[in-house]
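**Q** Structure for the following, please:
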Amino acid sequence: MSDTPVIGVLALQGDVREHLVALAAAGAPAREVRRPEELAEVDGLVLPGGESTTISKLAVLFGVLEPLRARVRDGLPVYGTCAGMILLADKILDPRSGQETVGGIDMIVRRNAFGRQTESFEAAVDVRGVGGGPVEGVFIRAPWVESVGAAAAVLAEPDGHGVAVRPGNGLATSF
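**A** Reported below is the predicted structural model:
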């Protein structure tokens, strides 16, 4: 691995391109990750928004779920957005049949907590530790955090529901 961290984006389904564009705009070398050998070449990983059940089933099919679990358990820095938040949760309240998680964040999430696709919305979100005012959050069938364990901190909770969580070297947002 080089001196400049390479950030992977789990490229099985979802907002892969959007995350690659954002990472490039921030000056971060980024690449798509679909297979275990690609996962082994990155220093951090983004789990994008999309459909969490589909992503988990494809992770099994591509043989990357178990290596991903191991890397996260071993301290790989990760950021999960929307479906990525669901994938990083240790527990889902309402999983779909056959849905698995990567785990790694001691939290319980509720899928589609803000409602169906037609109830999607954008909102300004104050996130503790992020300067410059609120960030614009896009909530599309987004989860919320029901509870976190001692190793995780809720960074944003509009209306009393956690939408941003930081555990050690990770981050997960509903948006």
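**Q** okay, CA-based contacts and neighbour counts for the rest of this
**A** Fine.
**Q** now the strands: where do they sit in the chain?
**A** Per DSSP state E, the chain carries strands over the ranges 7-10, 30-33, 44-47, 78-81, 89-92, 105-110, 121-125, 135-139, 144-148, 153-156, 164-166, 170-173.
**Q** Now do the third one: which elements does it pack against?
**A** Under the contact criterion of 3 or more C-alpha pairs under 8 Å, 6 or more residues apart in numbering; DSSP states H and E, the helices and strands touching strand 44-47 comprise strand 7-10, strand 78-81, helix 83-88.
**Q** ok, the residue nearest the centre of the chain - contacts?
**A** In the chain, the C-alpha nearest the mean C-alpha coordinate belongs to Gly80, at 1.1 Å (C-alpha atoms, centre = their mean). By C-alpha atoms under 8 Å, 6 or more residues apart in numbering, the contact set of Gly80 is Val46, Leu47, Pro48, Gly49, Ile86, Leu87, Leu88, Leu171, Ala172, Thr173.
**Q** now swap in Leu88 and tell me
**A** Gly80, Thr101, Val102, Gly103, Gly104, Ile105, Ala172.
**Q** Swap in 7 Å and give it another go.
**A** Contacts here follow C-alpha atoms under 7 Å, 6 or more residues apart in numbering; on that basis Leu88 touches Gly80, Thr101, Val102, Gly103, Gly104, Ile105.
**Q** quick one more, to check against the first:
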Amino acid sequence: MSPIIGVLALQGDVREHLQLLAELGALARPVRRPEELDDLDGIVFPGGESTTIDKLSRAFEVREPLVARLRDGLPAYGSCAGMILLADRVVDGRPDQQTFGGIDMTVRRNAFGRQVHSFEGDIELTGIDGGPLRAVFIRAPWVEEVGEGVEVLGRVEQGEAAGRIVAVRQGALLATSFHPEVTGDDRVHRAFVEMVRERS
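**A** Predicted coordinates:
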């Protein structure tokens, strides 16, 4: 059976995630409303603007049911803004900003700087075979600290940010600071689809 994996389609680079998931054999579909969560086996939170996605999730009344599904063990993957949305704590967020939570970590918004400071770099990821991943960072967050139950999968390896955490996993929740959906490298999504298959 192909797993049913939603992509939260309120804002951000939704299409790229849907395409990659479909290529990997998942039944991929956009999610905007509470009823679209019901039969999902997993969900992806795309890059975009975390504060906008937060506000729209409340406007579309999908936030609370989504948080409930995550607490019940729904596997989720978040890239960039999606990492912020999965964090239990956010630094440099807006005062009214809420996350969906689930990963015991503190994330700093726009940690690498503004749009002009976007960059690419090679990242070695634990559990991802085939050599380093080309990682694209666009106004990206990084992880300031993690709790005991969080596995650090990858860190920046060069430049002023060397050593900063940019990929983590806690149980069925996976998050990266970068955007694997824009490089054509499907290994992160492949790992997530396998996580979903194991759970379902």
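**Q** And the TM-score between these chains?
**A** In this superposition the chains share a TM-score of 0.97, using TM-score structural alignment, normalised by the length of structure 1; 173 aligned residues with a C-alpha RMSD of 0.8 Å.
**Q** how about TSV for the contacts of Gly80 of structure 1, with distance to Arg34 of structure 1 added?
**A** Shown next, in TSV, are the contacts of Gly80 of structure 1 (distance: C-alpha to C-alpha, whole Å):
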residue	distance to Arg34 of structure 1
Val46	12
Leu47	11
Pro48	13
Gly49	15
Ile86	18
Leu87	15
Leu88	17
Leu171	21
Ala172	20
Thr173	22
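**Q** If you rank the residues you listed by neighbours, which is first?
**A** Of all the contacts of Gly80 of structure 1, Ile86 has the most neighbours under the rule other C-alpha atoms under 10 Å, reaching 37 neighbours.
**Q** Can you report how many residues neighbour the equivalent of Arg89 of structure 2 over in structure 1?
**A** Mapped onto structure 1 by TM-score structural alignment, Arg89 of structure 2 lines up with Lys91. Lys91 of structure 1: 20 surrounding residues under other C-alpha under 10 Å.
**Q** mind listing what the closest residue in space to Lys91 of structure 1 that isn't next to it in sequence touches?
**A** Of all residues not flanking Lys91 of structure 1 in the chain, Ile108 sits nearest, at 4.8 Å (C-alpha to C-alpha, 6 or more residues apart in numbering). Neighbour list for Ile108 of structure 1: Ala89, Asp90, Lys91, Ile92, Leu93, Val145, Glu146, Ser147, Val148 [criterion: C-alpha under 7 Å, 6+ apart].
**Q** repeat that for 10 Å
**A** Applying C-alpha atoms under 10 Å, 6 or more residues apart in numbering, we find Ile108 of structure 1 in contact with 86, 88-93, 144-149.
**Q** any chance of the strands of structure 1 in CSV, plus distance to Thr53 of structure 1?
**A** Listed next are the strands of structure 1 as CSV, based on distance: least, C-alpha to C-alpha, whole Å:
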stretch, distance to Thr53 of structure 1
strand 7-10, 14
strand 30-33, 18
strand 44-47, 13
strand 78-81, 14
strand 89-92, 11
strand 105-110, 13
strand 121-125, 22
strand 135-139, 18
strand 144-148, 16
strand 153-156, 24
strand 164-166, 21
strand 170-173, 17
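**Q** closest one to Phe62 of structure 1 among the ones you listed?
**A** Comparison of the strands of structure 1 against Phe62 of structure 1 by C-alpha to C-alpha identifies strand 30-33 as nearest, at 10.4 Å.
**Q** of all the contacts of Ile108 of structure 1, which comes closest to Val135 of structure 1?
**A** Nearest to Val135 of structure 1 among those is Trp144, at 16.8 Å by C-alpha to C-alpha.
**Q** Quickly note the distance from the aligned partner of that closest one in structure 2 to Val62 of structure 2.
**A** Residue pairing (TM-score structural alignment): Trp144 of structure 1 is matched to Trp142 of structure 2. For Trp142 of structure 2, the distance to Val62 of structure 2 (C-alpha to C-alpha, to the nearest Å) stands at 26 Å.
**Q** go on, His189 of structure 2?
**A** Going from His189 of structure 2 to Val62 of structure 2 by C-alpha to C-alpha gives 23 Å.
**Q** Spit out the contact partners of Glu146 of structure 1.
**A** Contact partners of Glu146 of structure 1, counting by C-alpha under 10 Å, 6+ apart, are Ile92, Leu93, Met107, Ile108, Val109, Arg110, Ala113, Gly160, His161, Gly162, Val163.
**Q** right, I mislabeled it, should have said Arg94 of structure 2
**A** Contacts of Arg94 of structure 2 (C-alpha under 10 Å, 6+ apart): Ser50, Thr51, Arg109.
**Q** aligned partner of the last one in structure 1?
**A** So the one you mean is Arg109 of structure 2. Match for Arg109 of structure 2 (TM-score structural alignment): Arg111.
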